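**Student:** A predicted structure for the sequence below; I have some questions about it.
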Amino acid sequence: MNTRRSMFPWIAALIAALLPLALPVQAAEQDRLIPRKDIFGNPTRTLPAISPDGRNIAYIAPRDGVLNVFVAPRDDVGAAKPVTADKKRGIRGFFWAQNSKQLIYTQDEGGDENWRVHVVDIAMAQDTVISPAGKVQGQVVATSVTRPDEILIRINDRDPQNHDVYRHNLKTGEQTLLFKNEDGYVDFVADDSLALRVAAKQTPGGGLEVFKRDPAGKMTSLARISPEDALTTRFVGFDVAGTTLYALDSRGRDKAALVTIDVDTGAPKVLAESAKADVSDTLAHPATGKVQAVRIDYLRDEWQVIDPAIKGDIEFLDANARGQWAVTSRSQDDMRWTVQVDRVTEPVAFWLYDRGAKQFTKLFTARPNLEGAPLSPMYPVEIKARD
């Protein structure tokens, strides 16, 4: 009897010792720490954008440890070549010129916020700064589908408090003063002909007053935006025809909606809205500028279709992305889109969507070191308050 009783503690101890060895290997994998550099370091490749002519894809990747821009043929991203050679802070964003021959980005010096506008010739890998050096801030105001070799930029070299607007020719480098800002305008909206149509001033209380500009250059007050609405009301821009001005507008509403603004009266007309959340983003046709869908970010991103022409594309991406997605660029013929996909338990990846063939092809993963890593799933929740 005593012998049998004495066996139980030994059996319990043996089970306790062997139990960790019996745990699945997967548990150990889930418990391993992910190196911080894999999460917070530079991505391997990110932010692809297809050229307007659909031939090339540009993206950001490290070059000698510093983020730069690379360009590759659309169907062979592995053949990418660097077109910039920054050696300091790195390039964090860019966009294609409408001529498909150049890329444009802005960069400051050591965080001084004196942004300089760079134009990169992709054939020559030649980077040219088109705004002045020193304590001068340059920004891009507009590009044009119908004038692909021209852009508008704003520069505060004459007066540090006010940006003047210039028309810049991307072929010749010629720069022409379009608007001398002597009245404190802080924002501008141009149409596709690169005519300034709308401008805004800050009001003493922190809001904005919006003005329309006629062909003769006369400014007339169009609308006022209160401080309460200033962060949730903004212009999206004109369509290419110049007849429709889009805006995200929260004035007189609980949530921002997509509206069109009558440029004669300033009256808004609602195109899309949600009872749950603000309209946070838009998807516009690359050749016409017409807004085709809006994004509502409630518990998850939801796309509300305005133009039935892309209803099937939205449904295709909803079904095939298997995660939250966002279109990062579209070719001008609108046959190919680059798409960012976040599947939560996988690193962010970028895909090429061929609308005609209905093909969804993976371009690359932003952080391949995180593939197979134990990324925890996250779920949005809605909790009803007692009051």
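**Tutor:** Right, received. Where do you want to start? Numbers count the residues shown, from 1 in each chain.

**Student:** Could you use CA atoms for every contact and neighbour count after this?
**Tutor:** OK.

**Student:** Counting neighbours, what do you get for residue 112?
**Tutor:** Using other CA atoms under 10 Å, residue 112 has 10 neighbouring residues.

**Student:** so is it in a helix, a strand, or just coil?
**Tutor:** Under DSSP: H, G, I helix; E, B strand; the rest coil, residue 112 falls in the coil class.

**Student:** Distance-wise, check it relative to residue 133.
**Tutor:** Here the criterion is CA to CA, to the nearest Å. By it, residue 112 lies 12 Å from residue 133.

**Student:** For the stretch 251-387 of the chain, which segments are assigned as helices?
**Tutor:** For the stretch 251-387 of the chain, the helices defined by DSSP state H, counting those that start in this stretch occupy 311-320.

**Student:** The helix or strand hosting residue 7: what's the following helix or strand?
**Tutor:** Residue 7 belongs to helix 2-22 when assigned by DSSP states H and E. Sequence order places helix 25-31 as the next helix or strand after helix 2-22, per DSSP H and E.

**Student:** quick check, distance from that following helix to the centre of its chain.
**Tutor:** Distance of helix 25-31 from its chain centroid, counting by CA atoms, centre = their mean, to the nearest Å, is 36 Å.

**Student:** What of stretch 175-186?
**Tutor:** 27 Å.

**Student:** which outside residues touch that stretch?
**Tutor:** If you take CA atoms under 8 Å, 6 or more residues apart in numbering as the criterion, stretch 175-186 is touched by 161-169, 199-202.

**Student:** Ok, stretch 205-220 next?
**Tutor:** Contacts of stretch 205-220 (CA under 8 Å, 6+ apart): 196-203, 221-230, 263.

**Student:** change it to 10 Å
**Tutor:** Stretch 205-220 is contacted by residues 179, 185-189, 195-203, 221-231, 233, 263-266 when judged by CA atoms under 10 Å, 6 or more residues apart in numbering.

**Student:** Would you quantify the distance from the most centrally placed residue in the chain to residue 46?
**Tutor:** The centroid of the chain falls nearest to residue 328 when counting by CA atoms, centre = their mean (6.4 Å). Applying CA to CA, the value for residue 328 to residue 46 is 11 Å.

**Student:** shared neighbours, those two?
**Tutor:** Joint contacts of residue 328 and residue 46 (CA under 10 Å, 6+ apart) are 340, 350.

**Student:** dropping in the other structure now:
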Amino acid sequence: MSLFMRAYITFSILITLLFLGISCSNNKTERIPIESFFSTPEKTSFKISPDGNYIAYIGLDNHCKNIFLLNLNNQDSSKQLTYQNDMNVNSFVWGDNEEIIFSIEQTSNDSLRLYAVNIYTDALQPLIKPMKAKFRWVQPARLYDNGIIVAINDRDSSTFDLHKLFIDGRRSEMILQNSGNINSWYLSQDGQVRLVMANDSVEESMMYRADNEQPFHQVLKNDFSSTIIPMGFVKNSTTNIYALSNIGRDKLSLVEYDLEQKKEVYEVFNNKEVDLDWGGYSSYTNEMLYASYTLSKKKRFFFNDKIAGIFKKISEKAKGSEFDIIDSDSSFNKIIIRTYTDTNPGAIYYFDCQDNELHKLTDNNPNLKDRELSQTESVKYQARDGKIITGFITYPLHEDRKNLPVVVMPHDGPNQREVWGFDHEAQFLANRGYVVFQMNYRGSVGFGKEFWSAGFKEWGGKIQDDITDGVKWLIREGIADKDRIAIVGKGFGGYSALHAACFNSDMYACAVSYSGYTNLFTYFRDIPPYVKPYLQKYYQIIGNPIRESSMFKQISPVFHSNRVKIPVLIAQGGKDRLSSVTDANQFVQKLKNNNIPVQYILKEEEGRTFKKDENVIQYYQELEKFLDKYIGK
């Protein structure tokens, strides 16, 4: 071989190695700062005035949440509307085109305070004296004869009565005292309370009256596994409603129901695979604009060609992003939307039918804008009894999809559901190099009442089997490194992590519980007063701690700490009313006594979900170090 040829080959090899080196360095995933995933949005709760001229939202001023106002016709006259300097605006509604009704609080256990503010004069009107109580908006939440109707539990902490609060200085009135088990109220277009739902925890009742002067009479009654969810009255009717119902069927379908005749008129729309979602009803026009349902992604069926055309234009402008409707004006000419994909947290916009353009209001998370993030893919697997379980996998970037460390993340609830979209926690973990596995175990909602009820009294049973079977599927598929699997969850997901640590230590390398239930006896004992009307229902779904005490002891992690063989991280809020600090302390101490590596993050001032930014960031910092130590590379 000539000297020239040897030099040429050597040069070619060097160039190839240099190119490969550059390619490898480019493919290395950059660790995005934790703060970028979990920073608190500066602007939230965007709502548009009925006439479409203004958008109000909650923003920060001197570290306190206040209401700000955007004038869509004259941006220069936009302004801050409230000036709380030691309280936070918690929620608000548009009473009409001029008045905004809002609540303020310092902490979740603070006294109830409700105010009205005029957007033109900035005049502030207290609607009640501060009181130790909780409240709920009653829909449609707007002013009727200068008064707004809300539900307050000041008379009895376990029940809510209806009060009318006036913005013109008149004293508030109790307009409907709760008989003891009414849990929701529905107003017709004229502001009369014609429809209520009652629940004695075992049976659900729908009750109707012709007007406010008449007594309520029962329209129907069914057990808690079947339900009807009113959406609103039919246009030009005070007797017929649109509702989601699974009475006589497995899936929630859209129906029209006649309250006087006490019967379903007809089924408007259904989907054979999943329940229909809430939404698509206009309380301004009393019409169904569309029905929606979620398979792997959200789908809609339109009842109105104009609305279908508007959604088509929005979809074109969103350029491939999914979007949800947040609010609209009374004529559906200006619509506030939230865009997102699985890899992009998206933004909040309003769409104007006059110019057919999307106008950005804020990015959902500007820190993650233009970052390269991981795609989320839908999966299915078969549980040991043949039931099909759906879920999602988020893979880390630039990794061969084989033999990877996995974080198993069961959702809270269990009566919740995983859906496709942007998940900050899953993206954070995938960015750290982990496969994230989320599943809809039996007992999850959205798949019909048979699938939901299949989870009854299966805490510690078939629900946990569904999670285990999913992990075994990941191992069989070659996705998971069987020696580097962690289970991480919050609430029921945290309970699932602790249960796995007790009864399935051979499958997992470590477990993380955030506000997880350690003792189901105290879960029932410490239940808040306003939840007690549902107690019998919980007995049916979870079990009765008195009659089924042996089962409760068998499935409560606190009684099985001696079986834990893997490291555990526990995060707990001192004011969590559903997960006892005493039980968490006891569980941690038992693990320490058994020489099991355990890390305990206790924030005395926090509740079930950490609110303070510094506490949220600390939790994820500790989670990152914990996972790096036990399943990291």
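**Tutor:** That came through, no problem. Given the structure is predicted, the values throughout are model-derived calculations rather than measurements.

**Student:** ok, back up a step: can you tell me what the residue nearest to the centre of structure 1 aligns to in structure 2?
**Tutor:** In structure 2, the residue paired with residue 328 of structure 1 is residue 326, using TM-score structural alignment.

**Student:** Just give me how far the helix holding residue 7 of structure 1 sits from the chain centre.
**Tutor:** 60 Å.

**Student:** What are the buried residues along that helix?
**Tutor:** Buried residues in helix 2-22 of structure 1, counted by 16 or more other CA atoms under 10 Å: none are found.

**Student:** And the buried ones among the contacts of stretch 175-186 of structure 1, selectable in ChimeraX?
**Tutor:** Provided next is the ChimeraX selection string for whichever of these are buried by 16+ other CA under 10 Å:
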select :162,163,164,165,166,167,168,169,199,200,201,202
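
**Student:** Enumerate every residue touching residue 287 of structure 1.
**Tutor:** Contacts of residue 287 of structure 1 (CA under 10 Å, 6+ apart): 52, 144-146, 239-240, 330-334.

**Student:** oh sorry, the question was meant for residue 96 of structure 1
**Tutor:** Each residue near residue 96 of structure 1 by CA under 10 Å, 6+ apart is listed here: 49-52, 57-58, 102-105, 119-120, 143, 329.

**Student:** wouldn't residue 131 of structure 2 be in contact with residue 109 here?
**Tutor:** No. With contacts counted by CA atoms under 10 Å, residue 131 of structure 2 stays clear of residue 109, the gap being 11.0 Å.

**Student:** Of the contacts of residue 287 of structure 1, keep whichever come out buried.
**Tutor:** Those of the contacts of residue 287 of structure 1 that meet the buried threshold are 52, 144-145, 239-240, 330-332, 334, by 16+ other CA under 10 Å.

**Student:** And those, which is closest to residue 344 of structure 1?
**Tutor:** Set against residue 344 of structure 1, the nearest of these by CA to CA is residue 330 (24.4 Å).

**Student:** so how far is residue 220 of structure 1 from the closest one?
**Tutor:** 35 Å.

**Student:** and if you look at residue 367 of structure 1?
**Tutor:** From residue 367 of structure 1 to residue 220 of structure 1 the distance is 50 Å (CA to CA).

**Student:** quick one: which of these two has more around it?
**Tutor:** Neighbours were counted for residue 367 of structure 1 and for residue 220 using other CA under 10 Å; residue 367 has more, 20 against 14.

**Student:** The more buried one corresponds to which position in structure 2?
**Tutor:** By TM-score structural alignment, residue 367 of structure 1 lines up with residue 365.

**Student:** can you give me the helices in structure 2?
**Tutor:** For structure 2, applying DSSP state H gives helices covering 3-27, 34-38, 305-318, 424-431, 449-453, 462-476, 492-503, 520-525, 535-541, 549-555, 581-593, 613-631.

**Student:** tally of neighbours for the closest residue to residue 464 of structure 2 other than its chain neighbours?
**Tutor:** Excluding its sequence neighbours, the residue lying closest to residue 464 of structure 2 (CA to CA, 6 or more residues apart in numbering) is residue 496, at 6.9 Å. Using other CA under 10 Å, the number of residues around residue 496 of structure 2 comes to 31.

**Student:** shouldn't residue 496 of structure 2 be in contact with residue 490?
**Tutor:** Yes. Counting by CA under 10 Å, residue 496 of structure 2 touches residue 490, with 8.8 Å between them.

**Student:** just to revisit the earlier point, from the helices of structure 2, which stretch is densest packed?
**Tutor:** helix 492-503 (a mean of 27; mean count of other CA atoms under 10 Å).

**Student:** quick one: that helix aligns where in structure 1?
**Tutor:** Across structure 1, nothing matches helix 492-503 of structure 2 (TM-score structural alignment).

**Student:** From the contact counts, what lies against that helix?
**Tutor:** In terms of contacts (3 or more CA pairs under 10 Å, 6 or more residues apart in numbering; DSSP states H and E), helix 492-503 of structure 2 is packed against helix 462-476, strand 480-490, strand 510-514, helix 549-555, strand 568-573.

**Student:** aligned partner of residue 141 of structure 1 in structure 2?
**Tutor:** Counting by TM-score structural alignment, the partner of residue 141 of structure 1 is residue 138.

**Student:** residues contacting its match?
**Tutor:** Contact analysis of residue 138 of structure 2 by CA under 10 Å, 6+ apart lists 148-151, 162, 184-187, 193.
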